[in-house]
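Trainee: What shape does this take:
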Amino acid sequence: MGSALPLGDPAPPDGLLPAGTAELSHGHPFGVYLHVPFCRVRCGYCDFNTYTSTELRGAKQLDYAGQAIREVGFAAGVLEGSGVDARPVSTVFFGGGTPTLLPAHQLVSMLHAVADTWGLAPGAEVTTEANPDSVDARYLADLAAAGFTRVSFGMQSAVPRVLQTLDRTHDPERVPQVVGWARDAGLQVSVDLIYGTPGESLDDWSRSVDAAIAMQPDHLSAYALIVEEGTKLARQIRSGVYPEPDDDLEADMYELVDARLGAAGYEWYEVSNWSRASAAPIPRVAAPPADALTGPATPATEYRSRHNLAYWQGHDWWGVGPGAHSHVGGTRWWNVKHPAAYADRIFAGVSPAAGRETPDAGSREIERVLLLARIRSGLPIASLGPEASREVAGLIADGLVNAKAAFAGSIELTLRGRLLADAVVRRLT
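Mentor: Reported below is the predicted structural model:
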């Protein structure tokens, strides 16, 4: 979630959604994203809407859970008042920032508010992001006991020099320890890696990938570094402190991680995401108690991030917190950015939304293709228009789309196609 908010139409103080939203929302799964906008330090590459203690300007970190809970209640009123069907929540995701800077009981109280307001679907996925230096075994056990099912650790790299360039503060040797604690608590584990950091060599990246695989996480994300304007890293590159990222080296890094993960039993399901193959589950040392909020446990063989899949598949979600984005029935909106401004609106009982938009049919189709093409076999060819359908044969001939999957009726990018995903989307829209 970038820090710059898009332009859009004003959002009404009561937050009610436009006519027709309820009809377009009908039948869609519903998720909740809770943005916790606090970090101990600001990483030099980060453009997310996050704040250190010196940037809060009157907002208090320990007041935040209560404010988020108020927005959950406000959200329920908006959806009911807009005629949107009440649905149990399929996925809950705590992102940031660093959600685990808050005490565990505050994250649990926010989860309880979501469950008490809408209910959680059987087997609901409940994830929190965490920095490796922000949790201990007791913290993770408390989350699991309360119904969290999954934790995503920001590993980024196993090489201290690379972490220093990124301004990451954790000790890479701590990551296997926290992964072990999470697994002992019965949580599924994901680790995030970043490749293409200035000065990072292919050997550095190979070391990080091997270190991640050695921990046997259930899920792994690998993202190419994007140098965002206005960040410390962008200024350092501009002034010559660090070199520009090398596109060819980044392509080599992507090919390396895909090959290593495939050999280790992981399957790609989205361009930047891999999960453990369903035939190779990791044994669980413990499991959440039977009375946990999530109801029946998620099947042990489902390791993909269902919350992120919901974004790519165009499902409905409500985003809670400063700068959080929401999408219900084709209408999108985004909250004010600063925690102090957010708190003012929440306590005034008015919508925290800064703006909203309802894209037209053409824009929605471009977005649909862009997102679904990134998912393995996620885009049905029958759903494409005549011109786009005619492009499929050429994409197969160019080695960008898997021929077998295309003959079965869906677009599945080849390795080359994943490296050139934007070009594929342009040909299909």
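
Trainee: CA atoms for contacts and neighbours, from now on please.
Mentor: Noted.

Trainee: Give me the helices and strands touching the helix or strand harbouring His327, please.
Mentor: Element membership for His327 (DSSP states H and E) is strand 325-328. If you count contacts as 3 or more Cα pairs under 8 Å, 6 or more residues apart in numbering; DSSP states H and E, strand 325-328 packs onto strand 316-320, strand 331-335.

Trainee: Check which helices and strands the last one is in contact with.
Mentor: Helices and strands touching strand 331-335, by 3+ Cα pairs under 8 Å, 6+ apart, are strand 325-328, strand 353-357.

Trainee: element containing Leu220?
Mentor: strand 219-224.

Trainee: elements contacting that strand?
Mentor: strand 188-195, strand 273-276.

Trainee: quick one: Gly15 and Ala353 touch, right?
Mentor: Yes: look at Gly15 against Ala353 with Cα atoms under 8 Å: they come within range, at 7.5 Å.

Trainee: Now the common contact residues for the two.
Mentor: Counting by Cα atoms under 8 Å, 6 or more residues apart in numbering, Gly15 and Ala353 have no shared contacts at all.

Trainee: want to put them side by side, so please do this one too:
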Amino acid sequence: MEGMPSALPDGEPVPEDGSLPAAALDGSAGRPLAFYLHVPYCATRCGYCDFNTYTATELRGSGGALASRENYAATLAEEIRLARKVLGDDPRPVSTVFVGGGTPTLLPAADLGAMLAVVREEFGLAPGAEVTTEANPDSVDPAYLERLRAAGFTRVSFGMQSASPHVLNVLERTHTPGRPEACVAEARAAGFEHVNLDLIYGTPGESDADWRATLEAAVAAGPDHVSAYSLIVEEGTRLAGRVRRGEIPMTDDDVHADRYLIAEEVLSAAGFSWYEVSNWATSTAARCRHNELYWTGADWWGAGPGAHSHVGGVRWWNAKHPGAYAQALAAGRSPGAGREVLTAEDRRVERILLELRRAAGCELSLLHTAGTAAAARALADGLLDPAAYDEGRAALTLKGRLLADALVRDLVD
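Mentor: So this is what the prediction gives:
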């Protein structure tokens, strides 16, 4: 699932009014504009989670009423209004909105609808705009989903992770097996045309059979989009502690590769096509357009604690803690904690890093001499598609997808 990492980079200060360098909006008319709305609350913290999220216990006595979720929608609305001031008379309507977390559906559906309404009031939504929220399977019911759909949400993404009880137990997920699949049916009944299931592979103790059963259960549920991510054991998490103490084994890279191949096999047989290394969809319309904007360098404003934004080569990030975030807005200040202005080289490298992961690949013209030589070697090794290469693009083969992280390091040189 989407989420904001718990660690923030260093950077230069953000002006108190949040203003951007004038050059940031140069050429903006040709770039889509999106919003990411971060909801930092969770009922419990999963053992593998390193996102910027907080349980009620973690917030108690730390930020007081400002950090509470009861008035969070109103607080977030203040940042959306700040975005309108910062972007001035920018006429672009919003192409996509993604509400992530945390667990956005811990808030009442009316609160999520209110947050979306402020985006609509301040900026307008483009015709056919995609509006997504993440949801935990045990935090919604049919009535809740119907209210979301009525509020203007067009897409919902459920965190399934696994169909295996023992895998869910290692991940410390609270939903029962079978509940995510039921949620897909409930979302369809509520009128959602686009439904995603998020899966995780490579959990300690998971077998190939467990993973295959998870994929088959996900496909049988009838979503039109599946995301499958390899588990990363992040330092500081409870899962990392269990691995360090030898309570559970670390899954090795070869197993991760085998699981990815199983995912490609099962999903492609079911009519899904990959369009990004970790994402499969049943059609072009089913792809997550919001994520595609991230991968192609569009402009987006990330509202919420720890949320990251990017407009015209300027990237900034908000204060992490909900209390500090709310306090800044209450004082009339930007909640931005730091920012960086990307150089032309930064943007070139980012384009390669992000675009290579897409089925369309990246333009070979982005590569420098060493990168061009690396691409030629990758082509000879079967990592890049020859037809795309002849058209001037570096596009991954299935073998290349397995080695994408290593290959991209060679191409950016």
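
Trainee: picking that back up, need the helices and strands packed on strand 331-335 of structure 1 in a markdown table (columns: distance to Gln67 of structure 1).
Mentor: Output for those, formatted as a markdown table (distance: least, Cα to Cα, whole Å):
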| stretch | distance to Gln67 of structure 1 |
| --- | --- |
| strand 325-328 | 16 |
| strand 353-357 | 14 |
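
Trainee: picking up where we left off before, now do the strand holding Leu220 of structure 1: distance to the chain's middle.
Mentor: Offset of strand 219-224 of structure 1 from its chain centre (Cα atoms, centre = their mean, to the nearest Å): 11 Å.

Trainee: I believe Ala73 of structure 2 is in a strand; please confirm or correct that.
Mentor: No: according to DSSP: H, G, I helix; E, B strand; the rest coil, Ala73 of structure 2 belongs to no strand; its state is helix.

Trainee: Need the helices and strands packed on strand 219-224 of structure 1 in JSON lines (columns: mean neighbour count and distance to Thr149 of structure 1).
Mentor: JSON lines is the format used below for those (neighbours: other Cα atoms under 10 Å; distance: least, Cα to Cα, whole Å):
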{"stretch": "strand 188-195", "mean neighbour count": "23", "distance to Thr149 of structure 1": "6"}
{"stretch": "strand 273-276", "mean neighbour count": "24", "distance to Thr149 of structure 1": "15"}
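
Trainee: closest to Asp246 of structure 1 out of these?
Mentor: strand 188-195 (10.6 Å; Cα to Cα).

Trainee: For that closest one, which helices and strands make contact with it?
Mentor: Contacts defined by 3+ Cα pairs under 8 Å, 6+ apart place strand 188-195 of structure 1 against strand 150-156, helix 175-184, helix 202-214, strand 219-224.

Trainee: Export these as a markdown table, with columns for distance to Gln67 of structure 1 and mean neighbour count.
Mentor: Shown next, in a markdown table, are those (distance: least, Cα to Cα, whole Å; neighbours: other Cα atoms under 10 Å):
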| stretch | distance to Gln67 of structure 1 | mean neighbour count |
| --- | --- | --- |
| strand 150-156 | 23 | 24 |
| helix 175-184 | 28 | 21 |
| helix 202-214 | 36 | 18 |
| strand 219-224 | 31 | 21 |
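
Trainee: Need those in JSON lines (columns: distance to Trp317 of structure 1).
Mentor: Putting those into JSON lines (distance: least, Cα to Cα, whole Å) gives the following:
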{"stretch": "strand 150-156", "distance to Trp317 of structure 1": "19"}
{"stretch": "helix 175-184", "distance to Trp317 of structure 1": "27"}
{"stretch": "helix 202-214", "distance to Trp317 of structure 1": "31"}
{"stretch": "strand 219-224", "distance to Trp317 of structure 1": "22"}
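
Trainee: so which of the ones you listed gets nearest Pro339 of structure 1?
Mentor: Comparing these under Cα to Cα, the one sitting nearest is strand 150-156, at 23.1 Å.
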